[in-house]
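Trainee: Provided below for reference: sequence and predicted model.
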Amino acid sequence: MILPSASLAGGLLAAAAAVAYVLAAIVVARGGARGLGPMVPAWGLHAAALAWGLLGSQPHFGFAPALSMTAWLVLTSYAVEHQLFPQMRTRWALCALGAVAVLLAALFPGRAMHVAASPWLALHLTLGIACYGLFAVAVVHAWLMGRAEQQMRRAADLSSTLPLLTLERLTFRFVAAGFALLSATLAVGWFFSEELYGRAWLWDHKAVFSVLAWLTFAILLVGRARMGWRGRRAARVLYAGALLLLLAYAGSRFVMEVVLGRGGWGG
C-alpha cells in the first residue's frame, strides 16, 4: 500500500515503472532482445517517478528515494557502458534492482522538504546521491569482476564477458570519482552545516559512518596505488566502504523514518 504522504500520481508512476521492469526482465531472460530496448520504457517511467517525488507540489525525500535514485543512476551508467562494451550482460539483474527500488520509494516516500530550505541543501543532496550512484556502479563492477574470476577458474567461456583487466580499471575509475564526490559532500556538510541544518557540524552516527567510509575508500585507493591491491582484497575493502556509506545516510534515515517514526530535516 502506498503511504499517505505519497501522491496518487507518483504511486501510479512507480507501479508502472515496476511493471515495465518486470516485463523487460522477462523479455531479456527469454532471449527476446539483445539491446537495451526492453529497459527504456521502465527507465523513463522510473525517472518520471523520481522527478514527481522531488519536483511535485509537495517534494519528499528520504532513504528510499535516495536508494531509488542510486538504482536509476546505476541503470543510466549501464546504458552508457553497454554502448561501449556490449559484452556487459546484467540486464535482468538490473531490472530486478530497478523494480525493487522504485516500489520501495513509493512505499516509503520520505518526509516533506521545506520550500525555504538552504540552496546548499540541494547541492549537498545532489553530491551525496551522485556519490552513492558512483560507488554503487563500482560495486556492480566489482561483482562482475568476481564473477569473471570464478569463470576463469572453471575454465568457462569468457568470450561474452568483459576482460578482467577492463572491469578492474572501470571499477577503480568509479571508486576514484565517487571518492572525489564524497570528499566534496563532506566538505559542504562541514563548512555549511549551519546553513544546511541550523547547527554546527555534529559528530552523530551519520557523520561518523560517512567519515569511516571516506577513510575506507582512501585506504583502498592508496593500497591500489602503492601496493597494487586488486582482486578479492580490493573488492572486500570496496564492499566494506560501500556498506559504511549505505549506513551513513540510508541506514540512519531508515531508522529515523521507519523505526522511530521521525525524519525532519534537522540532520
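Mentor: Here it is on my side, so go on. Residues are numbered from 1 along each chain as shown.
Trainee: please count neighbours and contacts with C-alpha atoms only from this point.
Mentor: OK.
Trainee: for this protein, what spans make up the strands?
Mentor: 60-61, 111-112 (DSSP state E).
Trainee: make a markdown table out of these and add distance to Trp214 and mean neighbour count.
Mentor: Below are those laid out as a markdown table (distance: least, Cα to Cα, whole Å; neighbours: other Cα atoms under 10 Å):
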| stretch | distance to Trp214 | mean neighbour count |
| --- | --- | --- |
| strand 60-61 | 24 | 21 |
| strand 111-112 | 27 | 18 |
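Trainee: then this one, side by side with the first:
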Amino acid sequence: MILASASPTSLTLSVLAASAYAWPALRARILSAQTARAWVAVAWLLHGAALAWSLFGESPHFGFAPALSVTAWLVAAVYGVESQVFPQLETRWALAAVGSAAVLLACIFPGASLVATASVWLPVHLAFGVACYGLFGTAVVHAWFMTRAEARIRQAADPHSGLPLLTLERLTYRLVGAGFILLTVTLAVGYWFGDVVYGPTHAWRWDHKTVFSLLSWITFAVLLVGRAQFGWRGKRAVGVLYAGSVLLFLAYVGSRFVMEIILGRVA
C-alpha cells in the first residue's frame, strides 16, 4: 500500500511522468503554448506507461489512487484531442498539476494485488470501468469552464475569449452521454458476469460501491432525460452533473480510500 511496494520500473516511470507534468505547471507563465503542450504530451505518454505497468506488469495492483490516476490520464487525453480541434483551449496548468499529483499518489498508494482467482480480463474490465470516471471528470471540467464563461458574459467581459458557451455546453453533455453508456455497460457486466470477471467469491454484492454506482447512474439518467425532455440548462443541469459525479466518485474511489487508508484493508 505504500511507496516501498512499488517496483523500480513503476517508480521510475511515475517520477518521470510527475516531473514532466510539473514543469509546465510551474512554468505556465513563461513557457509558450506549443512548448507547454509538448511537455504535457511527453508526460501523458510516460503516465500511460506507468499505468500500463501497474495493471499488466509483473505484480498488477489497483485501488483508489490508481483509479484517480487513470481518471487524470483520460481527462488529459480528451482535453488534448479537443485542443487540436478547438485551438482556443489553452494548456491548463491546473490540469498538469493534477496529473502530477495523481501519478505520485498512485505510486505511493498502488492499492491491492489483483486477486489470483480473477479472470485475466479483470485489468481490462477495471480500466474500462474507470474510463467512465475520465469522461465524467472531463465533463466536470467543461462544466466549470461553462460557469466561468457565463460569469464573463454577466460581467460584460470579452465574449471571444475561450470557447463559445454553446460549444462548451454541447461538448459537456456529449461527454456525459458517452460516460453514461460506459457506466451502464460496466454495471451490466458487473451484474451478469461478476463471478466470471472477479472470481467465484467476488460476484455482484450490494455494498457501498454498488449502491453509490446505481445512485450515480440514476442521477445521470435524470440529467439526460431532463435535458432532452425539459431543456435543462445552466445551474440546474450543472448542479445535477456535479451531484452525479460526487456519487460516482464515492462509489469506487471513496469506498476504496476508506478500506485501504482508514481501515487498512486491501482485500
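Mentor: Looks like it arrived, so ask away. Small disclaimer: the values here were computed from a predicted structure and weren't measured.
Trainee: mind putting the strands of structure 1 into TSV with distance to Ala79 of structure 1?
Mentor: Shown next, in TSV, are the strands of structure 1 (distance: least, Cα to Cα, whole Å):
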stretch	distance to Ala79 of structure 1
strand 60-61	25
strand 111-112	31
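Trainee: quick check: which of the ones you listed is nearest to Phe179 of structure 1?
Mentor: Nearest of the strands of structure 1 to Phe179 of structure 1, taken as Cα to Cα: strand 60-61 at 23.4 Å.
Trainee: what's the matching range in structure 2 for the closest one?
Mentor: Mapping strand 60-61 of structure 1 onto structure 2 (TM-score structural alignment) gives residues 61-62.
Trainee: farthest residue from the center of structure 2?
Mentor: The centre of structure 2 is farthest from one residue, Ala156, which by Cα atoms, centre = their mean lies 33.4 Å away.
Trainee: aligned to it, what sits in structure 1?
Mentor: So Ala156 of structure 2 corresponds to Ala155, using TM-score structural alignment.
Trainee: against Glu149 of structure 1, how distant is that match?
Mentor: Going from Ala155 of structure 1 to Glu149 of structure 1 by Cα to Cα, to the nearest Å gives 10 Å.
Trainee: all helices of the stretch 101-250 of structure 1, in order?
Mentor: Ranges of helices within the stretch 101-250 of structure 1 are 119-153, 164-191, 193-197, 205-227, 231-246, based on DSSP state H, counting those that start in this stretch.
Trainee: now for those helices, which one comes closest to Leu12 of structure 1?
Mentor: By Cα to Cα (comparing all of the helices of the stretch 101-250 of structure 1), the closest turns out to be helix 119-153, at 23.8 Å.
Trainee: the closest one: how far from the chain's middle?
Mentor: 6 Å (Cα atoms, centre = their mean, to the nearest Å).
Trainee: average offset between it and structure 2?
Mentor: Aligned to structure 2 and superposed, helix 119-153 of structure 1 gives a mean residue distance of 1.4 Å (mean Cα distance after the TM-score superposition for structure 1).
Trainee: now the angle from that helix to helix 205-227?
Mentor: 50 degrees (axes from the mean of the first three to the mean of the last three Cα atoms, to 10 degrees).
Trainee: buried sites along helix 119-153 of structure 1?
Mentor: 120-121, 123-124, 127-146, 148-149 (16 or more other Cα atoms under 10 Å).
Trainee: go on, stretch 254-266 of structure 1?
Mentor: So for stretch 254-266 of structure 1, counting by 16+ other Cα under 10 Å, buried means 254, 256-257, 263, 265.
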